[in-house]
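K.L.:
following is a predicted model, sequence given first.
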Amino acid sequence: MSSNSGHEQKLAHILFASLPLTGHLTPILRAASELHRRGWPVSVVGSSTHGARISAQGVNFIPLQGNADLDDLLYYDRNNPNPPVPGFHELEWYNRALVDFEKFCVEPLAAQWACIKETLADLHAAHPNRPVVIISEAFFHGILPLYMDAPLPAGVPRPKTLCLSVTPPAIRSADLPPFNYPLPFSQTPEGRARNALLWDDWAQLTAPLRQRLHTELAAAGAQRFPAGPVLDGTIYTSASSAIMQVGVPSFEYPRSDWPDRFQFVGFLPLATPPPGGYPNLPGWWEEIKTTDKKIVVVAQGTVETNPNELILPTTEAMRDRVDVIVVAILGRRGATLPADVQVPSNARITDYLHYDAILPYARAWVHNGGYGAITHGVAHGVPMVVAGEGQDKPENIRRIRYSGIGVGLGSVAPSVQDLRLSLEAILSDPSYQERVNVLKQETIDLDCFGRIEKAVLDALA
């Protein structure tokens, strides 16, 4: 779709609100930056940790306040002297996920809503005749008071709202158990009966979180409260306009009961390289551009950065493959491997490298299962080997397997043998490449940013 005309530019101010987690903010910021490029006035609500990064996109940065202003890098740092709860890093991943939901979604809800209200008041004061469209990331629960009839500041009109999901959809379905339950998709009568029982089990398990959610909603001035358990999709389905899912139909289970207004918008498209190309490329870059060997890219991610979990096992798994070069990305600028590590001769190590710079050369993409890493893989048409656990990663890994675009290992620290067998399968079986090409074409056809812009225009109409 083409950029907006000058007339359309004046239609609305777009306010993005995202959970202050890097993996959630990154795709939100890409959408915000693109709509700004197309001429829309754009603001982004985010944590001060990411303020400089948000402002660098040319959009207006609005910092969260109080206990909503979370630093996700410090939160997950094993050296943090004040972990979210005592013994946080020793908890099983599903218990950590419940803590994460409480700390990022429920506990700061009232402070998030206060920020939204103040921002709406400021925008209205500056431009009384310009409507506001809020595009809320699906785990940002600070928008929920608006849907539960919390009062707005005097004289401030109710904004249009859209939901943008940048993780697998956490929406209740008769065909699926609750989010992160390790059971398969099923549309059989037996499967649906099982799912109903599991939803009852989930409601009991998370009853304290539901009560805490209601408490925070009451503090925010809500007049109504969600009837179901947490993570049943209320935050999605309460939006007054579209529910936009980053992804494509072939990556998602064909559930029978998608809510009204739900639509896939495609995975994020390839980023435009910076003028002059990507900076600070490693010294061995020319070899990557000219070699006829197969390139395997492995990244540890920006949160879980222990190279012993994924990077070193991957380099070891491919040590004897003379037809392969492994490019390992440590994930933080200035990061190095321990001095006693003997790097295989076919491995190339770098502290930081933009995924869009290296993935055009890749034949396989090994990562920790974040939705953003999957997006990069699909955009470049690269089959994947996916490790990781926690957050939304178990759901991501199941969809990797279901869609046929890679191998899902489902462990934060897979063995060398499992990685070797998985990579050999990816490099030798053309079906993985064929399937990821299907998803890549679906993404191109859907036109992610164009669909998001159209949803804004439809909401205003």
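P.N.:
Perfect, I can see it now. Numbers count the residues shown, from 1 in each chain.
K.L.:
C-alpha only now, for contacts and for neighbours.
P.N.:
Noted.
K.L.:
any idea how far I28 is from N437?
P.N.:
24 Å (Cα to Cα, to the nearest Å).
K.L.:
surely V44 is in contact with N60?
P.N.:
Yes - here V44 reaches N60: they are 6.2 Å apart, a contact under Cα atoms under 8 Å.
K.L.:
who has more neighbours, those two?
P.N.:
V44 (26 against 17; other Cα atoms under 10 Å).
K.L.:
how about that one, nearest residue that isn't a chain neighbour?
P.N.:
F16 (4.7 Å; Cα to Cα, 6 or more residues apart in numbering).
K.L.:
would you agree the one you found falls within a helix?
P.N.:
No - with DSSP: H, G, I helix; E, B strand; the rest coil as the criterion, F16 is located in strand rather than a helix.
K.L.:
all strands of the stretch 301-450 of the chain, in order?
P.N.:
Along the stretch 301-450 of the chain, the segments classed as strands by DSSP state E, counting those that start in this stretch run 324-329, 347-350, 362-367, 384-386, 406-408.
K.L.:
and K289, how many residues sit next to it?
P.N.:
Using other Cα under 10 Å: K289 sits among 11 other residues.
K.L.:
show me what contacts it?
P.N.:
By Cα atoms under 8 Å, 6 or more residues apart in numbering, the contact list for K289 reads Y361.
K.L.:
how close does it sit to A271?
P.N.:
Separation of K289 from A271 (Cα to Cα): 19 Å.
K.L.:
returning to what we had before: residues contacting the residue nearest to V44?
P.N.:
28, 32, 42-45, 134-137 are the contacts of F16 under Cα under 8 Å, 6+ apart.
K.L.:
put this beside the first:
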Amino acid sequence: MARFLLGTIPVIGHVSPAVPVVRELIKRGHEVCWYTGQAFQTTVEQTGAKFAPIRSWLDYSDLKNVPESVMKQRDGIEGVERLKFDLKNFFIDPAAGQVKDLLDLLYEFPADVLIADSMFLGMAWVAEQKQLPWAEFDSSALALSSCDTAPFGLGLQPSNTLFRWLRNHGLRWFFQQTVLRPLRAYTNNVRSQVGLPPSPVYFFDRMSPFLYLCPCIPEFEYPRSDLPPQVHFIGPLLSQPTAEFTPPHWWDELNGNRPVIHVTQGTIATNLNDLLVPALRALETEDVLVVATTGGAATDTLNLPLLPAHVRIEPFIPHAQLLPHVDVMITNGGYNGVQIALAHGVPLVVAGQTEEKPEIAARVEWAQVGINLRTGTPTPAQIQKAVKTLLVDSSYRTRVKQLQTQMQQYNAPAIAANLIERLAEIKRPVLNT
């Protein structure tokens, strides 16, 4: 049996996809040591893995640990500048501390293979230092540069037209050589702190040369004629129904005759005035049942308008339990939420402009499984029109059902475990054949 050292960014969207893979590896008799934020200790230990906490860098699994000045600065910027700010503060700066902790862990837990989510730089650097094989898994849409796509972050779709191909080519050059070029020097400065030489690689083109796991199906990712051979589509890594779930008192209403519309604020961009409140206003006169979740915020502490009689609001409901009853989901575009909606055959209204959400919204539109509102602050009228369209235009549901059928052909945890075991066995790149 093999030993695996796993590192994940201490945010739910980076931790959750790893859970079913770790469970599968443990079930097969392997040992896993999982390094992430303190807030996820219980999650880690419930998989059977050994938990290793962050010690040498800011553990932002609890956002209270992030200095208020940092959050204020972040709130004052948007677009590409916020992207650069996030990459520096939450992904590049922590890498030196990650390396220190991981080297200490390797002394205590000599791993055969390293595993990390795609934004966890420290594991890649330790693999480089120690010459160890390592696997990488994506926690969002594939950001890798390609001759067939626009630069990641702009939310632009690929196209076969010459004009858009030239546009995308020019934007790629501009992004890599101008807009995000300072990130290369910034990253190399942090690399020098841990004794590594400069790297010429563009930030979003960092990738394990051994194994890269893409947790979706090809039908929901832009086609790339130059996709590296170590990239494997494994299907979505979905949360499973939990036995501990206690349905709210109104749960039987989900089985009524009205369409069920689910509004989710998500867990990162959590300003309820951006999406949840306008969605409630959009649907206040519609003959539907609205089920809203606040992203964890207690509903009795929220400054919400008077709720219509057909609205049910909770801090959190597991999607695995709720989505089988849902007809349309309104979301700001979190990757895991979108994936699980598609897996349940639910078309989407997407309104997100922070983090990588424009990219996910663009893929929803490109795959014809929902409507991209192209804003993070939609009006009630925009939401109402989109919901009505999805309820009456059967083409969206037909397309979602097609993707749902494709997803059902994949057992993502088993496929991932097979590939990781293969890497542990051969200690060289695991390539598509």
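P.N.:
It's in. The structure displayed is predicted, hence computed values, not measured ones.
K.L.:
now for the residue nearest to V44 of the first structure: what does it line up with in the second structure?
P.N.:
For F16 of the first structure, the aligned position in the second structure is occupied by L6, per TM-score structural alignment.
K.L.:
what lines up with A31 of the first structure in the second structure?
P.N.:
Match for A31 of the first structure (TM-score structural alignment): V21.
K.L.:
what about that match, which helix or strand?
P.N.:
helix 18-27 (DSSP states H and E).
K.L.:
that older thread, of the contacts of F16 of the first structure, which stay in contact in the second structure?
P.N.:
Mapped onto the second structure and checked by both residues aligned by TM-score structural alignment, their matches' Cα atoms under 8 Å, these keep the contacts 42-45, 134-136.
K.L.:
which parts of the stretch 101-250 of the first structure are helices?
P.N.:
109-126, 144-147, 189-205, 207-219, 234-237 (DSSP state H, counting those that start in this stretch).
K.L.:
make a markdown table out of the ones you listed and add mean neighbour count and distance to T302 of the first structure.
P.N.:
Output for the helices of the stretch 101-250 of the first structure, formatted as a markdown table (neighbours: other Cα atoms under 10 Å; distance: least, Cα to Cα, whole Å):
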| stretch | mean neighbour count | distance to T302 of the first structure |
| --- | --- | --- |
| helix 109-126 | 20 | 25 |
| helix 144-147 | 23 | 29 |
| helix 189-205 | 16 | 31 |
| helix 207-219 | 18 | 28 |
| helix 234-237 | 23 | 27 |
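K.L.:
I'd like those laid out as a markdown table, including distance to W258 of the first structure.
P.N.:
A markdown table is the format used below for the helices of the stretch 101-250 of the first structure (distance: least, Cα to Cα, whole Å):
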| stretch | distance to W258 of the first structure |
| --- | --- |
| helix 109-126 | 26 |
| helix 144-147 | 20 |
| helix 189-205 | 15 |
| helix 207-219 | 23 |
| helix 234-237 | 10 |
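K.L.:
which of the ones you listed sits closest to A170 of the first structure?
P.N.:
helix 234-237 (8.4 Å; Cα to Cα).
K.L.:
what sits up against the closest one?
P.N.:
Outside helix 234-237 of the first structure, the residues that touch it by Cα under 8 Å, 6+ apart are 138-139, 141, 144, 163, 171, 226, 228, 243, 259-260.
K.L.:
nearest to K393 of the first structure, of those?
P.N.:
F139 (15.0 Å).
K.L.:
map the closest one across to the second structure for me.
P.N.:
Using TM-score structural alignment, F139 of the first structure pairs with M119 in the second structure.
K.L.:
ok, now G388 of the first structure?
P.N.:
By TM-score structural alignment, G388 of the first structure lines up with G352.
K.L.:
with I444 of the first structure instead?
P.N.:
That one, I444 of the first structure, aligns with Q408 by TM-score structural alignment.
K.L.:
let me see the contact set for its match.
P.N.:
Taking Cα under 8 Å, 6+ apart as the criterion, Q408 of the second structure is in contact with A343.
K.L.:
hmm, back to that, look up how far P133 of the second structure lies from the match of F16 of the first structure.
P.N.:
12 Å.
K.L.:
what does L105 of the second structure give?
P.N.:
Applying Cα to Cα, the value for L105 of the second structure to P133 of the second structure is 16 Å.
K.L.:
if I look at F137 of the second structure, how far off is V21 of the second structure?
P.N.:
10 Å.
K.L.:
more neighbours: which of these two?
P.N.:
F137 (25 against 20).
K.L.:
what is the aligned counterpart of the more buried one in the first structure?
P.N.:
Aligned partner of F137 of the second structure by TM-score structural alignment: L164.
K.L.:
what does G37 of the second structure give?
P.N.:
So G37 of the second structure corresponds to S47, using TM-score structural alignment.
K.L.:
so its match sits right up against L70, yeah?
P.N.:
Yes - the criterion here is Cα under 8 Å, and S47 of the first structure meets it with L70 at 6.1 Å.
K.L.:
anything in contact with each of those two?
P.N.:
P20.
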